[in-house]
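Novice: Prediction below, plus the sequence it came from.
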Amino acid sequence: MKFFYKMFLGMTVILAVALGMIEYVTLSYSLEHAVKREQDSALSQHQMIKYSIETVILNMKSEDVDKELTDMMSQSAKSIVGDEGGMYLADDDGKRIYANSCNYEQKDIKVKDGTLTYSIVSKENTKDTGEKQSSRYIHVKSSFKLNDNRYILITESDITPVFDESKELRYRCSVYYIVILAVGMMVILILSWMITKPLAGLTATTKKFADGDYTARSDVKTKDEIGELAKAFNELAKNLESKVYELQMAAKKQEDFTANFAHELKTPMTSIIGYADTLYQKKLSEDEVHSAAGVILNEGMRLEALSFKLLELITLDKNDFRLEETRVSEIIADCVETAREAARKHNTEIVYSADEAWVWLEYDLFKTMLLNLIDNAVKSGGSKVEVSGRLISHSIYRIAVSDNGRGIPPEDIERITEAFYMVDKSRSRSEHGAGLGLALVSRIAKLHDTKIHYESESGKGTRVYFDMKAEALDEK
């Protein structure tokens, strides 16, 4: 059963029971109070008649006591008990002395001497129309003794109107009960709908989330417990979405590793293939063969070392690579020499100059970073690439790569370090680019505690630089 129906039926039952209890208590108290009032009145009337009888007996002047009592009781019957009331007086032997509208058998007038009792009795009466009706009376009986004579007095008072009023009141209460219950059910229906509507919305949102829509959020904005539940659900959904995203990124990272690794293989493989092709196609001098073989050996060894370090950098997020103090001018020269073959294919001239200094770096990763920057400059479409290393202060060494190529649009500057983001997709694909180079450069720069800065103007070229802590060569 839905919570809406449970709430509606539950509150309706509670309302019905509560109204029934109130009606029962009200009617019971009203009838009990009215009957008690009639009882007190009947006892008071009985005592008044009893005192009158005692007065007559004590002050009688003739020997015919029964006649004087009969006369007195006849005169006082209407004034004391009214037309509907009754009085009955008998002596100890059960002989009736007076009776107006009531008569009793011998067994009905038994009462202990000096006691007073009362009870409510019902009588069947017949109306003038022949219809029978039930009437209720209060009977009060007492026994008293005067002048060696014992008397039994019985009075009755009609309390049928009290029960008739109670019946009328019960009817009215039943009408009010039905009306109030009907109105209450309407109010409960509306309240149940208002309370369960946010829960229905929260349930719908939960189903969306369960079906894979991790962006689904509850729009319940109430300030009650349901609102707090919706807020807690939104927090839970946000955390779960974050965890799902992390899992997706972990899976994607495994895929990216292959793409990154393939991308990083391209630069050394280009040099290896280029020099190997030169050795295959041309007749070279012994020195030229030795130089080309040296480049191939150097790049092959770097490729081997790079494969292990890329594995640690990309898949394991390892950031504890060992930095060694290195002569920076040598690694800059090495990178430029490695890139010359690719530059010749693009008809681009590479020039460089570098101040002598010692810099803390990881050789293979640093070379990968610088080669990526030079490679991007070579592919920019310009005719010249400048690589420089300058000791700009006592402890800061700045390495810059500049070109006079096509430049980078301002709106793309902030996004070029995003993985797979390419400014010119058609050019990048034709050159087998994947948009991963600068993303990897950014991570390697962070490993060396530095940051890559980009300055570019469309149609005029790009300048990329980064600063590293260094020591001048003459301080060694």
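Specialist: Right, received. Where do you want to start?
Novice: From now on I want contacts and neighbour counts done on CA atoms only, so please keep to that.
Specialist: OK.
Novice: Could you pull out the buried residues of stretch 290-300?
Specialist: By 16 or more other C-alpha atoms under 10 Å, the buried positions in stretch 290-300 come out as 292-293, 295-296, 299-300.
Novice: Hmm, I typed the wrong one, I wanted stretch 195-204.
Specialist: Neighbour-count burial for stretch 195-204, with 16+ other C-alpha under 10 Å as criterion, is recorded at 196, 198-199, 202.
Novice: Among the residues you listed, find me the one that's closest to Val65.
Specialist: Val65 lies nearest to Thr196 out of the buried residues of stretch 195-204, by C-alpha to C-alpha, at 84.5 Å.
Novice: Strands of the chain, start to end?
Specialist: For the chain, strands defined by DSSP state E occupy the ranges 86-91, 96-99, 116-126, 132-146, 149-158, 324-327, 349-354, 357-361, 384-391, 396-403, 453-457, 461-472.
Novice: For the first one, enumerate the helices and strands it packs against.
Specialist: In this structure, strand 86-91 makes packing contacts with helix 65-81, strand 96-99, strand 149-158, judged by 3 or more C-alpha pairs under 8 Å, 6 or more residues apart in numbering; DSSP states H and E.
Novice: Alongside the first one, take a look at this:
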Amino acid sequence: MLTSSRGISLILALAISALVAAFLSLVPDSNWSVLLVAGGLSFSVSYLLITITLEFLVFREIGQIYSLLEKIQKKDLSEINDKSIRSSLSPLRKINTVINSYAIARQKEIETLQKNAEFRREFIADISHELKTPIFATQGYIHTLLDGAIDDKQVRMKFLKRAAKSLDSLDVLVKDLLTLNQMESGVIKFNFTDFDLKDLIQEVIDQLEHKASKRDVVIKLEFDPEKSHITHADRQKIYRVCQNLIFNAVKYNHDGGEVKVTLKSQKNTIQVDIKDNGQGIPPEDLKRIFERFYRVEKSRSKERGGTGLGLAIVKHILEGHKSKISVSSTVGKGSIFSFSLPLEKEKKPIEKTPVFENK
């Protein structure tokens, strides 16, 4: 009772009323009725004010602090937020704010550690699976040759070619992993130059035309010939971005499909849209397609090849150009991948004014 706000308020109110009555008793004209009324009023007012002060400005804050400390001890930080920080009016607000901020920081740290741990588990599982396929395939071909098939010239050449193909796939996977790691760590530097984005995309189309023709896929490039398409970027890396996106549009299209690459020169940017009319991407997969090794259809993607790192590399290259890759897709109708680069204004030659000499 004595340690509660009401007990403390009662003791302090009695002391205040006794002091008031004692002072009034020194007044010559005071009597017992005046002392009783003054003592009662001072007691009531003091009790209410002290109770409100202690309850709402001290004990409640201390209770919140204890509650926060218990949650931190139990590692239950899910209900902690900034509301209690803003609504606190107590003199203990600074302590409560510091503890609350610490608890929120701890919550974010725990969530980050949990996400990193989950990412590491998924990454190790994914990379183990990706490495296992070409290694096991190569082992199978080599051991078959060592078991006696090497004497058959026809079988020997066929198995050696398949083993070499598996090792080439492994080499591409390792190179993509190194590239991605170097980009994330900032080791790879960008070499920015001015170049015509239209010409670059035409080079990519010319390179992929042979693969597209095997499945009767048509690649079209649409642009306004009267507008400029000069940009300032790393040509080699933007070539890789366009190559990856157009190749995916061909690979995941249906036989006889169409890939349309559109260039739109705007005020200060050039927007590139790569549209296909293939199988499309389900909504639940759209947010994850730029993650490492993430595949929408693992079985079909495995048959069609690829390391599963292409879109992750595309994302990092464009982030290095302060741009973003966006995608919209409808299942059964196709997908559109879009990104933009700065439009470099054409520099007009300076006309020299003829100088006339006075003779």
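Specialist: Yep, it's here. Treat the numbers as computed from the prediction; the structure is a model and nothing was measured.
Novice: Now compute the TM-score of the two chains, please.
Specialist: Here the TM-score for the pair of chains, by TM-score structural alignment, normalised by the length of the second structure, is 0.55; 310 aligned residues with a C-alpha RMSD of 5.9 Å.
Novice: before we move on, the earlier item: export the helices and strands packed on strand 86-91 of the first structure to CSV and tack on distance to Tyr421 of the first structure and mean neighbour count?
Specialist: Below are those laid out as CSV (distance: least, C-alpha to C-alpha, whole Å; neighbours: other C-alpha atoms under 10 Å):
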stretch, distance to Tyr421 of the first structure, mean neighbour count
helix 65-81, 111, 16
strand 96-99, 120, 19
strand 149-158, 104, 22
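Novice: Switch those over to a markdown table; also include distance to Lys223 of the first structure.
Specialist: As requested, these are exported to a markdown table (distance: least, C-alpha to C-alpha, whole Å):
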| stretch | distance to Lys223 of the first structure |
| --- | --- |
| helix 65-81 | 68 |
| strand 96-99 | 78 |
| strand 149-158 | 62 |
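Novice: Please name whichever of the ones you listed is nearest to Glu124 of the first structure.
Specialist: Across these, closest to Glu124 of the first structure is strand 149-158 (C-alpha to C-alpha), at 12.7 Å.
Novice: That closest one maps to which residues in the second structure?
Specialist: With TM-score structural alignment applied, strand 149-158 of the first structure matches no range in the second structure.
Novice: relative to strand 132-146, how tilted is that strand?
Specialist: Between the axes of strand 149-158 of the first structure and strand 132-146, defined by axes from the mean of the first three to the mean of the last three C-alpha atoms, to 10 degrees, the angle is 150 degrees.
Novice: In the second structure, what residue corresponds to Ala42 of the first structure?
Specialist: So Ala42 of the first structure corresponds to nothing, using TM-score structural alignment.
Novice: returning to what we had before: can you lay out the strands of the first structure as CSV showing distance to Gln281 of the first structure?
Specialist: Output for those, formatted as CSV (distance: least, C-alpha to C-alpha, whole Å):
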stretch, distance to Gln281 of the first structure
strand 86-91, 147
strand 96-99, 154
strand 116-126, 135
strand 132-146, 134
strand 149-158, 139
strand 324-327, 36
strand 349-354, 23
strand 357-361, 38
strand 384-391, 27
strand 396-403, 31
strand 453-457, 39
strand 461-472, 35
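Novice: Tell me how many other residues crowd the spatially closest residue to Ser142 of the first structure that is not a sequence neighbour.
Specialist: Among residues not flanking Ser142 of the first structure along the chain, Leu116 sits closest, at 4.3 Å (C-alpha to C-alpha, 6 or more residues apart in numbering). Residues contacting Leu116 of the first structure under the criterion other C-alpha atoms under 10 Å number 17.
Novice: Give me the distance between the equivalent of Leu303 of the first structure over in the second structure and Ser90 of the second structure.
Specialist: By TM-score structural alignment, Leu303 of the first structure lines up with Leu173 in the second structure. Leu173 of the second structure sits 60 Å away from Ser90 of the second structure when distances are taken as C-alpha to C-alpha, to the nearest Å.
Novice: related to what we said a few turns ago, and Ser428 of the first structure, which of the helices and strands packed on strand 86-91 of the first structure is closest to it?
Specialist: Of all those, strand 149-158 comes closest under C-alpha to C-alpha, at 113.2 Å.
Novice: Can you give the distance from the closest one to the centre of its chain?
Specialist: Relative to its parent chain, strand 149-158 of the first structure has a centroid offset of 77 Å by C-alpha atoms, centre = their mean, to the nearest Å.
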